[in-house]
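Student: 3D model of this:
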Amino acid sequence: MNIGAKIYFDKSTGDVIENTGERTGGVVETTREQDFEAYTSLSKRVPETVGMIQLEYGAYEKDYDAGGRITRVDLETLKPLFTYPDPAK
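Tutor: Model prediction:
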């Protein structure tokens, strides 16, 4: 089974709180409640203030290959926004 990443974000700012990452093999889908118990970054939050988007497995592969990291979620479109490393460094 292949499971795409879940991106949990602050509903007021769009800042990413937790990216669960993609999983493959003998994995099972987790619920929102299970994630709030499993991830410290989520357990410290009021659940109503946290949004979540689920990406398809393999989505944004080119962005990840280019070193991109999801740092925010666009609150209007609910699309992930990437930050890329500075090529000058």
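
Student: all contacts plus neighbour counts: C-alpha atoms, from now on.
Tutor: Noted.

Student: Show me the contact partners of the longest helix seen in the chain.
Tutor: The single longest helix within the chain, with elements called by DSSP state H, is helix 32-38. With CA atoms under 8 Å, 6 or more residues apart in numbering as the test, helix 32-38 has contacts from 42-43, 47.

Student: in the chain, which spans are helices?
Tutor: Listed in chain order, the helices of the chain (DSSP H) span 32-38, 40-43, 61-65.

Student: Proceed likewise with the subsequent sequence, for comparison:
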Amino acid sequence: MEIGRKIYYEKSTGNVLVDTGERSGSVVETTWEQDFASYKSLNERVPETVGVIKLTYRQYAYEFSEAIGYRVNLETEELEFAYLDQNAEPGEPVEPVYQQPLTDQFSALKERTEANEAAILALLDFGL
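Tutor: The predicted structure is shown next:
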């Protein structure tokens, strides 16, 4: 069995409280109540102030391996990741810039490209 991460976050800030991590093998999915009993950072909180995002196994694996941080966007209730700025000068202080997961950005770009290609082919079929 494979179980994806659960990201528990503070509803007022989007800050991550607990990342349960991924598990595989002889594992059992835990409930909200079990997680609140198991994790100190959860059982110290009022449950109504905590949100959770459940991911599938290996979802955003690239982002979790490459990002320097992540949080929950309170407007979309989706994860955002921060990456190192490859253009920053050495020694220059760098503020993390949070953005949509790169795999989601890539998928959206791929869809737009395919739609544009289809539109171009349709225009060519009309002899334009």
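
Student: Could you report the TM-score for this superposition?
Tutor: TM-score of the superposed chains, computed with TM-score structural alignment, normalised by the length of structure 1, equals 0.87; 88 aligned residues with a CA RMSD of 1.8 Å.

Student: one step back: looking at the helices of structure 1, which is nearest to P80 of structure 1?
Tutor: Taking CA to CA, helix 61-65 is the member of the helices of structure 1 nearest to P80 of structure 1, at 10.7 Å.

Student: average distance between that closest one and structure 2?
Tutor: Comparison of helix 61-65 of structure 1 with structure 2 after fitting gives an average deviation of 1.8 Å (mean CA distance after the TM-score superposition for structure 1).

Student: most surrounded residue in the contacts of helix 32-38 of structure 1?
Tutor: L42 (19 neighbours; other CA atoms under 10 Å).

Student: give me every residue that touches that one.
Tutor: So L42 of structure 1 contacts 17-18, 35-36 (CA under 8 Å, 6+ apart).

Student: closest to M1 of structure 1 among the residues you listed?
Tutor: D35 (18.5 Å).

Student: The closest one: neighbour count?
Tutor: By the measure other CA under 10 Å, the count of residues near D35 of structure 1 is 17.

Student: any idea how far L42 of structure 1 is from it?
Tutor: 7 Å (CA to CA, to the nearest Å).

Student: Repeat that for Y84 of structure 1.
Tutor: 25 Å.

Student: Name the nearest residue to the spatially most central residue of structure 2, sequence neighbours excluded.
Tutor: With distances taken as CA atoms, centre = their mean, L79 lies nearest the centre of structure 2, 3.4 Å away. Among residues not flanking L79 of structure 2 along the chain, V72 sits closest, at 4.5 Å (CA to CA, 6 or more residues apart in numbering).
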